[in-house]
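Engineer: sequence and predicted structure, then a few things I'm wondering about:
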Amino acid sequence: MDRMFRVLGFWCLVIALMFMAGTMNILAGLFFLQAVIFAVLGYMNYTERTYMLLFGGYMVLAFIGIVYWSYFQVG
């Protein structure tokens, strides 16, 4: 499971570089931050249950953020 967090960090880095190439610097910074967090968590060697709980918490926060942004900020 720790390898999957490193993979998530890699893909967040790739997405951040694409945002940077498209001059969307705020989103690039957000994805760079996520890449660093995922990479650091990937090297901490937690148990698989801890990784699942961390990922579940990340998904809850991400979904709340997306719903908030799409409901209150867009349009």
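Structural biologist: Arrived safely. Residues are numbered from 1 along each chain as shown.

Engineer: from here on, contacts and neighbour counts on C-alpha atoms
Structural biologist: OK.

Engineer: for Leu54, give its distance to Met44.
Structural biologist: Leu54 sits 12 Å away from Met44, going by CA to CA, to the nearest Å.

Engineer: ditto for Met18
Structural biologist: 28 Å.

Engineer: element containing the nearest residue to Gly29 once chain neighbours are set aside, please.
Structural biologist: Nearest residue to Gly29, sequence neighbours excluded (CA to CA, 6 or more residues apart in numbering): Ala16, at 7.0 Å. Secondary structure from DSSP states H and E places Ala16 in helix 2-21.

Engineer: before we go on, here's another structure to hold up against the first:
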Amino acid sequence: MDRMFRVLGFWTLAIGLMSLAGGMIPMALIFFFQTAVFVILGYMRLSERTYMLLFWGYMILSFGGFTYWSFFKMSV
């Protein structure tokens, strides 16, 4: 399971680099931060249960934030 967090780090790095190339600096910084967190978590050798709880917490937080932002902050 720890390798999956390193894979998530790779993909968030790829998205961060693409957003940096596209001129979306705040998005790039968010994804670079996520990359650092995922790579650090990938090398911590935690239990599988802990990795699953961290992943679900991340998913709930990110989807909740995305839903809030798209519903309340974006103009139509």
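Structural biologist: In hand now; what should we look at? Keep in mind the model is a prediction, meaning the values are calculated, not measured.

Engineer: before we move on, the earlier item: more neighbours, Met18 and Met44 of the first structure?
Structural biologist: Neighbour totals were compared for Met18 of the first structure and Met44, and Met18 leads with 14 against 9 (other CA atoms under 10 Å).

Engineer: leaving out chain neighbours, which residue sits closest to that one?
Structural biologist: Ranked by CA to CA, 6+ apart and with sequence neighbours excluded, the top spatial neighbour of Met18 of the first structure is Ala28, at 7.8 Å.

Engineer: got a list of what the residue sitting nearest the centre point of the second structure touches?
Structural biologist: By CA atoms, centre = their mean, the second structure has its centre lying nearest to Gln34, at 4.3 Å. By CA atoms under 8 Å, 6 or more residues apart in numbering, the contact set of Gln34 of the second structure is 9, 12.

Engineer: buried ones in the helix or strand hosting it?
Structural biologist: Assessed by DSSP H and E, Gln34 of the second structure sits inside helix 25-42. For helix 25-42 of the second structure, a neighbour-count test (16 or more other CA atoms under 10 Å) marks 27-28, 31-32, 34-36, 38-39, 41-42 as buried.

Engineer: tell me roughly how far it lies from the first structure on average.
Structural biologist: Overlaying the first structure shows helix 25-42 of the second structure at a mean distance of 0.3 Å from the equivalent residues (mean CA distance after the TM-score superposition for the first structure).

Engineer: could you check the angle helix 2-21 makes with that helix?
Structural biologist: In terms of direction (axes from the mean of the first three to the mean of the last three CA atoms, to 10 degrees), helix 25-42 of the second structure departs from helix 2-21 by 160 degrees.
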